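In: Coordinates for the following, if possible.
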Amino acid sequence: MKPKYTLIARALHWLVALGIIAAFALAMSFDDMPLSMAKLKLINYHKWIGITVLALVALRLIWRLTHRPPALPDHMATWEKLVAHVTHGALYVLMFGVPLGGWLYSSAKGYPVVWFGLVQLPDLVAKNEALADSIKEAHRIGGWLIILLAAAHAAAALKHHFINRDDVLKRMI
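Out: So this is what the prediction gives:
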């Protein structure tokens, strides 16, 4: 059997993936809703998941830096390995950047981020409506980019499993 990712690496990978999907689905559900208590509740859930994803990604990065992942298969072309590394790098940038962007947006808008209604996080910037508008758009674009890259990442894993018939996907399951 080829080397697998550690149990902790696999758990963090799937928890982050589920968190990103849930946060994105929530954002899509409240995006066009009129302002109401129901919308505010969904926005809070979105924030809670985003901050949780941010914390999990920080743990994941620490784990990855201290626990070398299995090498990519020898049969992969150099360009495929390069694309895999660039995609992973971009995903990490987005996994940090999108939740931080949401936190920045809330701060600039003057809305507190209270994780699970228990821990009020500090504002990252002072209230600034113009800045909030810019950050909101960057956060939205980042959300779409992370979903698109994650879909490409998943498609590549499925290609390895069903077409190449190698162990790339099995290492993360």
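In: use CA for all of it now, contacts and neighbours both
Out: Fine.
In: Count the neighbours of L118 for me.
Out: The burial count assigned to L118 is 8, neighbours taken as other Cα atoms under 10 Å.
In: what about the strands in this structure?
Out: With DSSP state E as the definition, the chain shows strands at residue ranges 113-115, 119-121.
In: list the contacts for the residue nearest the centre of the chain?
Out: For the chain, M95 is the residue whose C-alpha lies nearest the centre (Cα atoms, centre = their mean; 3.6 Å). Under the criterion of Cα atoms under 8 Å, 6 or more residues apart in numbering, the contact partners of M95 comprise 53-54, 57, 146.
In: If you rank these by neighbours, which is first?
Out: Neighbour counts for the contacts of M95 (other Cα under 10 Å) peak at V53, which has 25 neighbours.
In: Can I get the strands of the chain in a markdown table including distance to D31 and mean neighbour count?
Out: Below are the strands of the chain laid out as a markdown table (distance: least, Cα to Cα, whole Å; neighbours: other Cα atoms under 10 Å):
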| stretch | distance to D31 | mean neighbour count |
| --- | --- | --- |
| strand 113-115 | 18 | 18 |
| strand 119-121 | 23 | 11 |
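In: Mind checking these for the one nearest to K170?
Out: The stretch from those with the least distance to K170 (Cα to Cα) is strand 113-115; that distance is 34.2 Å.
In: who touches that closest one?
Out: Counting contacts by Cα under 8 Å, 6+ apart, the residues outside strand 113-115 that touch it are 47-48, 51, 103, 106-107, 120-123.
In: Another for comparison:
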Amino acid sequence: MALTDTPTSYGLISRFNHWVVALLVLVMLGIGLYFADLPRGDEKTFWFQMHMAIGALTAVFVVLRVLWRAVSRRTQPFPQARFLQVTTDIVHGVLMLALVIMVVTGPLTVWTAGRPVAPFDLFSIASPTGEMHNLHEILEQVHVVTAYILMGALALHILGMLKHLVFDRQVLMGRMVGSIKPEASAE
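Out: Just a heads-up that it's a prediction; the model follows:
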């Protein structure tokens, strides 16, 4: 099992990071959607704190994912029509950009409300900005809109995987779970 990516398969580092980020993002989106409409109070505060703490953990993996993508060899895509390949590239780009925007606007939204970021109460990073109400409102809206864009891109990503699996009969999923040997994915 290779650690790094090859032209025909994803390595252990890419696969591990993909699935950790996928799981964390799904949890974050679920929590964010849940607590957004709760009335102010202890329950909303609990879920907000949980969202913020898991967000800090997610940020670490997103940064690692972006850095790894920048320095690792790119696995070649399965052959498909040019339009579909361009669409695939755009969806992957939107996913990566949305993840970066989310992990940047998340803590900035907290800090511009004048609060510290304190993941799981293990440590606390004080607000470097202090309260900035107008900027806080803008960042909060960017965070929410980006969450919806991320959900749309995730849906397209999953539909693309299903298209490869069902219509193209390609073993694309095997690349991300490590169930196929690199030479087997070159079909």
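In: Which one of the strands of the first structure lies nearest to A130 of the first structure?
Out: Ranking these by their distance to A130 of the first structure (criterion: Cα to Cα) puts strand 113-115 first, at 19.2 Å.
In: which residues of the second structure does that closest one align to?
Out: Correspondence between strand 113-115 of the first structure and the second structure is established over residues 117-119, with TM-score structural alignment as the criterion.
In: and that stretch, how far from the chain's centre?
Out: Averaging C-alpha coordinates over stretch 117-119 of the second structure and over its chain gives two centres that are 19 Å apart (Cα atoms, centre = their mean, to the nearest Å).
In: go on, stretch 136-153 of the first structure?
Out: 9 Å.
In: average distance between it and the second structure?
Out: Taken over the aligned residues, the distance from stretch 136-153 of the first structure to the second structure averages 0.7 Å (mean Cα distance after the TM-score superposition for the first structure).
In: What residues of that stretch count as buried?
Out: Across stretch 136-153 of the first structure, burial judged by 16 or more other Cα atoms under 10 Å covers 136, 138-139, 142-143, 145-147, 149-150, 153.
In: Where in the second structure does it fall?
Out: Stretch 136-153 of the first structure maps onto residues 140-157 of the second structure, going by TM-score structural alignment.
In: that older thread, so which of the strands of the first structure comes closest to D167 of the first structure?
Out: For D167 of the first structure, the closest of those is strand 113-115, at 38.1 Å, according to Cα to Cα.
In: Please convert the contacts of M95 of the first structure to a markdown table, extending it with distance to D31 of the first structure.
Out: Putting the contacts of M95 of the first structure into a markdown table (distance: Cα to Cα, whole Å) gives the following:
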| residue | distance to D31 of the first structure |
| --- | --- |
| V53 | 20 |
| L54 | 21 |
| V57 | 25 |
| I146 | 17 |
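In: And the residues you listed, which is closest to F162 of the first structure?
Out: Taking these together and measuring to F162 of the first structure by Cα to Cα, the closest member is I146, at 23.9 Å.
In: for the closest one, what are its contacts?
Out: Counting by Cα under 8 Å, 6+ apart, I146 of the first structure touches 91, 94-95.
In: Mind filtering those down to those shared with the second structure?
Out: Retained contacts for the contacts of I146 of the first structure in the second structure, judged by both residues aligned by TM-score structural alignment, their matches' Cα atoms under 8 Å, are 91, 94-95.
In: Pick the one among these closest to A132 of the first structure.
Out: Set against A132 of the first structure, the nearest of these by Cα to Cα is L94 (18.6 Å).
In: how about the closest one, what's its match in the second structure?
Out: In the second structure, the residue paired with L94 of the first structure according to TM-score structural alignment is A98.
In: What distance do you get for that match to L165 of the second structure?
Out: In this structure, A98 of the second structure and L165 of the second structure are separated by 26 Å, where distance is defined by Cα to Cα, to the nearest Å.
In: Of the two, which one has the most company?
Out: Looking at A98 of the second structure and L165 with other Cα under 10 Å, you find the greater number of neighbours at A98, namely 21 against 14.
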